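Colleague: the amino acid sequence is not available; the structure is as follows:
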């Protein structure tokens, strides 16, 4: 083993819907191209511009249930009437190959991963304010008013869970937030005392 070598770490990034997780992860990929970002499965329909196998792996409910029952998902949850989950095999394989791995998932999934892999680093991406989060969500224009209300209610619950995470990064600026998350993904395994 090389001096200074550290095993690959699993980093879990979570935060409320609309906080900019996807945008921060896209920027992080530019900063740290060797980080592997897991592609989640979902039962929801693709949004404009999303590509199967890149944005998500789009599956029907029956296939999702088969995967969950077979233990093929590291975590899974239902959100806004759709199922989401992380394929276990690809995560385990990348970590075994020494590749830093990032999961971008919702709170319920992060809690499941914490129970299954407590050695992972858990990062919460927070908005600058609740008002700004509401503006970001409404600016998407991809959801009905009822779905928007559910997301805002859920965001309030998720914001209250920030203290469950090892680190909180506030997304004032995408570039700065991505740099902060990148430092946590590839930084030392041991957190400094304090």
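Modeller: Alright, I've got the coordinates. Please read these numbers as outputs of a predicted model, since none were measured by experiment.
Colleague: going forward, measure contacts and count neighbours with C-alpha atoms only.
Modeller: Will do.
Colleague: quick one, strands of this structure?
Modeller: 10-14, 36-37, 41-42, 57-58, 73-79, 82-87, 101-104, 121-126, 167-170 (DSSP state E).
Colleague: just send these back as JSON lines, with mean neighbour count and distance to residue 64 too.
Modeller: Shown next, in JSON lines, are those (neighbours: other C-alpha atoms under 10 Å; distance: least, C-alpha to C-alpha, whole Å):
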{"stretch": "strand 10-14", "mean neighbour count": "25", "distance to residue 64": "21"}
{"stretch": "strand 36-37", "mean neighbour count": "20", "distance to residue 64": "20"}
{"stretch": "strand 41-42", "mean neighbour count": "24", "distance to residue 64": "8"}
{"stretch": "strand 57-58", "mean neighbour count": "20", "distance to residue 64": "9"}
{"stretch": "strand 73-79", "mean neighbour count": "20", "distance to residue 64": "9"}
{"stretch": "strand 82-87", "mean neighbour count": "21", "distance to residue 64": "8"}
{"stretch": "strand 101-104", "mean neighbour count": "22", "distance to residue 64": "18"}
{"stretch": "strand 121-126", "mean neighbour count": "24", "distance to residue 64": "25"}
{"stretch": "strand 167-170", "mean neighbour count": "18", "distance to residue 64": "31"}
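Colleague: hey, which helix is longest across this structure?
Modeller: As assigned by DSSP state H, the longest helix anywhere in the chain is helix 145-160.
Colleague: quick one on the thing from earlier: could you dump the strands of the chain to CSV with distance to residue 135?
Modeller: Below are those laid out as CSV (distance: least, C-alpha to C-alpha, whole Å):
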stretch, distance to residue 135
strand 10-14, 19
strand 36-37, 27
strand 41-42, 25
strand 57-58, 28
strand 73-79, 20
strand 82-87, 23
strand 101-104, 22
strand 121-126, 14
strand 167-170, 16
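Colleague: hang on, the earlier thing: which elements pack onto the longest helix of the chain?
Modeller: Helix 145-160 sits against helix 130-140, with contacts defined as 3 or more C-alpha pairs under 8 Å, 6 or more residues apart in numbering; DSSP states H and E.
Colleague: list the buried residues for the helix it packs on?
Modeller: 133-134, 136-138 (16 or more other C-alpha atoms under 10 Å).
Colleague: second one coming, line it up with the first:
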């Protein structure tokens, strides 16, 4: 059985990562999903263990101290983390896991997961990225400037990823993302059973 891989996608806000992920999930619906932990209060309609595992800050800290998270971050005063054990079990059982995560979280995953492929989605230009952010109509000028400044910081980290995909034309970008994912599933390190099986029959 092939060992599963963690497919880790990062991109600046406005690069189109969410749209690409939606297409990838539609074609490959068997991607595994790990329920994240958070210290924030549940929102209306959220169910503990389904949407998030809701923890006190003390309990989150205890789990973090014993290395229970594949990655964690503090966002707007709340802690979020991906439990490591379920992801490792998923991969060991041959199921792939998809992560939509920022560069800081991706760097932690690189340290904690040995079966991971990292893909960075690039905008075609900074001018186009700004145009897309303004077109969304969700942010004022100050927020857009912050997003652009964050994007420049994130782009400086893109060099250590395994693949770069420019999202200029959506269909072309998806073809390249799909190709990078499929290629990762074919890597010899994740398919040693194929050669071993052949040798065992000779």
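Modeller: The structure has been received and is ready for your questions. Everything quoted here is computed from the prediction, not taken from an experiment.
Colleague: TM-score of the superposed pair?
Modeller: In this superposition the chains share a TM-score of 0.75, using TM-score structural alignment, normalised by the length of structure 1; 185 aligned residues with a C-alpha RMSD of 3.5 Å.
Colleague: just give me the neighbour total for the corresponding residue of structure 2 for residue 183 of structure 1.
Modeller: Aligning on TM-score structural alignment places residue 183 of structure 1 opposite residue 179 in structure 2. Neighbour count for residue 179 of structure 2, taken as other C-alpha atoms under 10 Å: 12.
Colleague: residues in contact with the residue nearest the centre of structure 2?
Modeller: Central residue of structure 2 (C-alpha atoms, centre = their mean): residue 99, 2.4 Å from the mean position. Counting by C-alpha atoms under 8 Å, 6 or more residues apart in numbering, residue 99 of structure 2 makes contact with 6-9.
Colleague: now the residue mapped onto residue 134 of structure 1 from structure 2: how far from residue 35 of structure 2?
Modeller: By TM-score structural alignment, residue 134 of structure 1 lines up with residue 130 in structure 2. Counting by C-alpha to C-alpha, to the nearest Å, the gap from residue 130 of structure 2 to residue 35 of structure 2 is 32 Å.
Colleague: go on, residue 13 of structure 2?
Modeller: As judged by C-alpha to C-alpha, residue 13 of structure 2 and residue 35 of structure 2 stand 23 Å apart.
Colleague: between these two, which has more neighbouring residues?
Modeller: The neighbour comparison of residue 13 of structure 2 against residue 35 (other C-alpha under 10 Å) goes to residue 13, with 20 against 16.
Colleague: aligned to the more buried one, what sits in structure 1?
Modeller: Looks like residue 13 of structure 2 aligns to residue 17 there (TM-score structural alignment).
Colleague: next one: residue 92 of structure 2
Modeller: Looks like residue 92 of structure 2 aligns to residue 96 there (TM-score structural alignment).
Colleague: neighbours around the nearest residue to its match once chain neighbours are set aside, how many?
Modeller: Distance criterion C-alpha to C-alpha, 6 or more residues apart in numbering; nearest residue to residue 96 of structure 1, sequence neighbours excluded, is residue 8 at 7.8 Å. Residues near residue 8 of structure 1, counting by other C-alpha under 10 Å, number 19.
Colleague: and the counterpart of residue 8 of structure 1 in structure 2, how far is that from residue 127 of structure 2?
Modeller: In structure 2, the residue paired with residue 8 of structure 1 is residue 4, using TM-score structural alignment. Distance, residue 4 of structure 2 to residue 127 of structure 2, using C-alpha to C-alpha: 38 Å.
Colleague: how about residue 153 of structure 2?
Modeller: 16 Å.
Colleague: what's the burial count for the aligned residue in structure 2 for residue 108 of structure 1?
Modeller: For residue 108 of structure 1, the aligned position in structure 2 is occupied by residue 104, per TM-score structural alignment. Residue 104 of structure 2 has 14 neighbours, counted by other C-alpha under 10 Å.
Colleague: again with the one 3 residues further on
Modeller: The local packing of residue 107 of structure 2 (other C-alpha under 10 Å) involves 16 other residues.
Colleague: distance of it relative to residue 101 of structure 2?
Modeller: In terms of C-alpha to C-alpha, residue 107 of structure 2 sits 10 Å off from residue 101 of structure 2.
Colleague: ok, residue 129 of structure 2 next?
Modeller: Taken as C-alpha to C-alpha, the span from residue 129 of structure 2 to residue 101 of structure 2 is 18 Å.
Colleague: same thing with residue 194 of structure 2?
Modeller: From residue 194 of structure 2 to residue 101 of structure 2 the distance is 32 Å (C-alpha to C-alpha).
Colleague: quick one: the match of residue 8 of structure 1 and residue 89 touch, right?
Modeller: No: using C-alpha atoms under 8 Å, residue 4 of structure 2 is not in contact with residue 89; the gap is 9.5 Å.
Colleague: which one is residue 45 of structure 1 nearest to, not counting chain neighbours?
Modeller: residue 58 (7.1 Å).
Colleague: quick one: contacts for the one you found?
Modeller: 41-46, 52.
Colleague: kindly supply the PyMOL command isolating those of those that are buried.
Modeller: Filtering these down to the buried ones (16+ other C-alpha under 10 Å) takes a single PyMOL command:
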select buried, resi 41+42+43+44
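Colleague: from the contacts of residue 58 of structure 1, pick the one nearest residue 123 of structure 1.
Modeller: residue 41 (20.9 Å; C-alpha to C-alpha).
Colleague: so what's that closest one closest to, chain neighbours aside?
Modeller: Nearest to residue 41 of structure 1 is residue 57, by C-alpha to C-alpha, 6+ apart, at 4.5 Å.
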